[in-house]
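K.L.:
Structure, please.
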Amino acid sequence: MQQLTTTVDSAAAALGIGRTKFYELMANGAFRSFKVGRRRLVVKQDLEAFVSKGILGCPDKNISS
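P.N.:
A predicted model of the protein is given here:
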């Protein structure tokens, strides 16, 4: 079965941003998350949607295809 969630640290690293910026984006509703014990988990599908929106929203930002 495919893993559906990831940690905040892994999500931030995958996006190439820091934890502080990731928490800021999460507070603004960019990502769904929940706690299991002491761990905060992020829905991977939200990460993919965020990247897709970013790519589609700014085609002239030096993104090579």
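K.L.:
make it CA atoms for all contacts and neighbour counts henceforth
P.N.:
Will do.
K.L.:
Mind jotting down where the helices sit in this protein?
P.N.:
8-15, 19-27, 44-57 (DSSP state H).
K.L.:
Please report the distance of the residue most central in space within the chain from Gly37.
P.N.:
For the chain, the residue nearest the mean C-alpha position is Leu47 (3.6 Å; Cα atoms, centre = their mean). To Gly37, Leu47 is 22 Å away according to Cα to Cα, to the nearest Å.
K.L.:
compare with the first, here's sequence two:
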Amino acid sequence: MNTDKISFTVEEAALATGMNRSRLYQAIGKHQLKTFKAGRRRMVSRKALEEFIAKLERESSKGAA
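P.N.:
Predicted structure coming up:
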């Protein structure tokens, strides 16, 4: 998969992050992961994925401290 892309379908985002689609759709539903529509396709920008993962890392490190 080309990880130089700047946007991904949810399925591609799942592959790129190692998370499953259900987890990403759950995050989208809770407004934790920003998405946009391109025609009928739901897309996730690289920036939104990076921000989402950074937030998960911050939350995880708070619990470990």
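K.L.:
thinking again about what came up before, what residue in the second structure is paired with the residue nearest to the centre of the first structure?
P.N.:
Matched across to the second structure, Leu47 of the first structure falls on Leu49, judged by TM-score structural alignment.
K.L.:
now do Lys21 of the first structure
P.N.:
Mapped onto the second structure by TM-score structural alignment, Lys21 of the first structure lines up with Arg23.
K.L.:
ditto for Leu56 of the first structure
P.N.:
Counting by TM-score structural alignment, Leu56 of the first structure corresponds to Arg58 in the second structure.
K.L.:
ok, its match - how many residues close by?
P.N.:
10 (other Cα atoms under 10 Å).
K.L.:
before we move on, what about Gly18 of the first structure?
P.N.:
If you count neighbours by other Cα under 10 Å, Gly18 of the first structure ends up with 13.
K.L.:
Fine, thanks again, bye for now.
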